[in-house]
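In: Any chance you can model this:
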Amino acid sequence: MSKRHASKYKIDRRLGVNIFGRSKSPVNKREYGPGQHGQRRKGKMSDFGTQLRAKQKLKGSYGDITEKQFHRIYTEASRMKGDTSANLIGLLESRLDAVVYRSKFVPTIFAARQFVNHGHVKVNGRRTNIGSFRCKVGDVIEIKEASKQLAIVLESVSLAERDVPEYLEVDHGKMTTRFARVPTLSEVPYPVQQEPNLVVEFYSR
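Out: From the prediction side, this is the model:
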C-alpha cells in the first residue's frame, strides 16, 4: 500500500488544486492550504516556486511517488531522443499502476498501486506485482481471473466520472487492456492542467 494512501486529500490541500479530480476533495470547498495560516495572502510566486509547484502537481498525480523515483524517470526522459517533457509524460503513463488506473479497473491511482502490489494483475500472461513496471506498446494487461469479480473492480468499471483514454484499448467484459501507444500530453485525462515543461526547467537549473 502506498504510504500516501490515507493522505491523498492533504496533497490536494497542499497544492491548492484537485489533482485527482475527486468529487470529495476538500479543495472543492476550501481553495487554500491546510493549517492556521492556510488563508493568509500569498505573494507573487517566484519562477522557482512555479516550477516546484508544477513538479509537485505532476508527481502527486501518480500517487505522490518518491522524489528519487520521479527524478530517475526525469533523467531517463532527458536522455531519450525528442522533447524531454513529452518523454516524461510518456514514461509516467507507461507505468503499470497508471495503466491499471486509466483503464478504470480501480477508482484511484493509490488503489491501482495496491492492486498491482497484491498480485491481481498480469502483463502478457505473467503475474506482475510492481507498480512501476514499464509497459511497452502492444503489451496486454489483464486482471487475474480470480480477481475479476472483486467489488472494487466492478464498482470502478461502472463509474461515470472518468473516461478511458484512446491510447488504451480496454475490454471491460474480459477485464483486459492493451497499451496501444505512448500518449501525448493532450491525450492524458489529467483533472488539472499539467506543465511538464516547467518540471524540465526545474531539474535543468
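In: C-alpha only now, for contacts and for neighbours.
Out: Noted.
In: Check whether residue 134 really touches residue 96, as I assumed.
Out: Yes: the pair residue 134 / residue 96 is scored as a contact, 6.2 Å apart, by C-alpha atoms under 8 Å.
In: Looking at those two, which has the bigger crowd around it?
Out: Between residue 134 and residue 96, counted using other C-alpha atoms under 10 Å, the more crowded position is residue 96 (27 against 17).
In: The more buried one: what's it in contact with?
Out: Each residue near residue 96 by C-alpha atoms under 8 Å, 6 or more residues apart in numbering is listed here: 116, 130, 131, 132, 133, 134, 135.
In: ok, the second one touching residue 117?
Out: Yes: the pair formed by residue 130 and residue 117 meets the contact definition of C-alpha under 8 Å, at 5.8 Å.
In: residue boundaries of the helices in the protein?
Out: Ranges of helices in the chain, per DSSP state H, are 8-15, 47-60, 67-79, 84-93, 96-102, 109-117, 151-157, 196-203.
In: got the contact list for the nearest residue to residue 39 once chain neighbours are set aside?
Out: Of all residues not flanking residue 39 in the chain, residue 32 sits nearest, at 5.8 Å (C-alpha to C-alpha, 6 or more residues apart in numbering). Residues in contact with residue 32 (C-alpha under 8 Å, 6+ apart) are 13, 14, 16, 38, 39.
In: of those residues, closest to residue 73?
Out: The closest of the contacts of residue 32 to residue 73 turns out to be residue 14 (C-alpha to C-alpha; 23.3 Å).
In: here's the other one to compare against:
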Amino acid sequence: MTKRTSAKYKIDRRMGENIWGRPKSPVNRREYAPGQHGQRRKGKMSDFGLQLRAKQKLKGHYGDLTEKQFRRIFAEAERIKGDTGELLIGLLERRLDAVVYRAKFVPTVFAARQFVNHGHVLVNGKKVNIPSYRVKEGDVIEVREKSKQLASVIEATQLPERDVPDYLEADHSKMTATFVRTPSLADVPFAVQMEPNLVIEFYAQN
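Out: Predicted coordinates:
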C-alpha cells in the first residue's frame, strides 16, 4: 500500500473539493481543510495560492505522482507544439494507471497504480507493470486472465459513481479497453474543475 493511499481523503479536505467524486469523501460532510484551523482558512487567495492549488489538485488527482514526475511531464508538454494545458492533460491521461482507472478496472487511481505494479495488466498481450507506461492510440489494455475474477475488479466495473469516457472503448465482459484517442481537457470526466492554465502560470513564475 502506498503512502498516499492512506492520505487520499486528506487531499480532498485540503483542497476543499471531492477531486475524485467519491461518495465516501469527507468533503461531502464538511468542506473545510484538515486541522484545528481548517474552518478559519477561507480568506481571499493570492494568485500564487490559486496557481499552487490548481497544480496540487491536478497532480493529486493522478495519485502518486511526485513533484519531479509531474514537472517532467509538464516540461514535455511545453516542448510539444500546441496548447500546453491540453497537451499536459493528454500526457497524464495516457499513463497506464490512469487508463486502468478510467476503464473502471479498479475503484481508485491509487488502486490502479498498485494493480499495474503487481502485474495484473497486459498491453497488446504483453505484461506491463510500470504505472507511468504511456499508452498509444489503438493500444488494447487487458486485465490478466488470472486477475479477472478478483472481487475488487468485479466491484469496480459496477461502480455507479463514474462512467467510462468515450476516448476509451471498454468491454467489461472481457475486461479489455482500447485507447481510442488522446483526450482534450473537455473530454476527461474530472469530478471537479481542473485549471491547467493556472498550472502553466505557476511553473512560468516558479
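In: just to revisit the earlier point, and the helices of the first structure, which is most packed in?
Out: helix 96-102 (a mean of 26; mean count of other C-alpha atoms under 10 Å).
In: Report the mean distance between that one and its aligned residues in the second structure.
Out: Following the fit onto the second structure, the mean deviation recorded for helix 96-102 of the first structure is 0.2 Å by mean C-alpha distance after the TM-score superposition for the first structure.
In: Spell out for me which residue occupies the centre of the first structure.
Out: Among the residues of the first structure, residue 62 comes closest to the average C-alpha position under C-alpha atoms, centre = their mean, at 3.0 Å.
In: wait, that residue sits on residue 98?
Out: Yes: under the criterion of C-alpha under 8 Å, residue 62 of the first structure makes contact with residue 98 at 7.1 Å.
In: which residues are common contacts for these two?
Out: 92, 109.
In: how near is residue 48 of the second structure to residue 198 of the second structure?
Out: Distance from residue 48 of the second structure to residue 198 of the second structure, counting by C-alpha to C-alpha, to the nearest Å: 9 Å.
In: Would you agree residue 90 of the first structure is in contact with residue 181?
Out: No: contact between residue 90 of the first structure and residue 181 fails when scored by C-alpha under 8 Å: they sit 9.3 Å apart.
In: so who does residue 57 of the first structure touch?
Out: By C-alpha under 8 Å, 6+ apart, the contact set of residue 57 of the first structure is 15, 19, 194.
In: Would you reformat those residues as TSV and include distance to residue 185 of the first structure?
Out: Converted to TSV, the contacts of residue 57 of the first structure look like this (distance: C-alpha to C-alpha, whole Å):
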residue	distance to residue 185 of the first structure
15	21
19	15
194	8
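In: Closest one to residue 2 of the first structure out of those residues, please.
Out: Among these, residue 19 lies closest to residue 2 of the first structure (C-alpha to C-alpha), at 17.0 Å.
In: Please identify the residue in the second structure that aligns with that closest one.
Out: Correspondence of residue 19 of the first structure to the second structure, assessed by TM-score structural alignment: residue 19.
In: what's the burial count for that match?
Out: If we define neighbours as other C-alpha under 10 Å, then residue 19 of the second structure has 23 of them.
In: Run through the residues that contact it.
Out: 12, 57, 61, 190, 191, 192.
In: repeat for residue 21 of the first structure
Out: Counting by C-alpha under 8 Å, 6+ apart, residue 21 of the first structure has contacts 191, 192.
In: Over to residue 50 of the second structure?
Out: The neighbours of residue 50 of the second structure, taking C-alpha under 8 Å, 6+ apart as the test, are residue 198.
In: What of residue 143 of the first structure?
Out: Residue 143 of the first structure is in contact with 120, 121, 122, 175, 176, counting by C-alpha under 8 Å, 6+ apart.
In: if I look at the closest residue to the last one other than its chain neighbours, how far off is residue 100 of the first structure?
Out: Using C-alpha to C-alpha, 6+ apart and skipping the chain neighbours, the partner closest in space to residue 176 of the first structure is residue 142 (4.2 Å). Residue 142 of the first structure sits at a distance of 9 Å from residue 100 of the first structure (criterion: C-alpha to C-alpha).
In: do the same with residue 188 of the first structure
Out: Distance, residue 188 of the first structure to residue 100 of the first structure, using C-alpha to C-alpha: 14 Å.
In: same check, this time on residue 73 of the first structure
Out: 19 Å.
In: How about residue 77 of the first structure?
Out: 22 Å.
In: what's the answer for residue 86 of the first structure, then?
Out: From residue 86 of the first structure over to residue 100 of the first structure (counting by C-alpha to C-alpha), the distance is 21 Å.
In: How about residue 21 of the first structure?
Out: In this view, residue 21 of the first structure and residue 100 of the first structure are 17 Å apart by C-alpha to C-alpha.
In: Aligned against the first structure, show me the partner of residue 126 of the second structure.
Out: Superposed on the first structure with TM-score structural alignment, residue 126 of the second structure falls opposite residue 126.
In: show me the contacts for that match.
Out: Per C-alpha under 8 Å, 6+ apart, neighbours of residue 126 of the first structure: none.
In: Now do the same contact list for the residue lying closest to residue 105 of the second structure once chain neighbours are set aside.
Out: Leaving aside its chain neighbours, residue 105 of the second structure sits nearest to residue 153 (5.4 Å; criterion: C-alpha to C-alpha, 6+ apart). Residues counted as contacts of residue 153 of the second structure (C-alpha under 8 Å, 6+ apart) are 105, 106, 107, 147.
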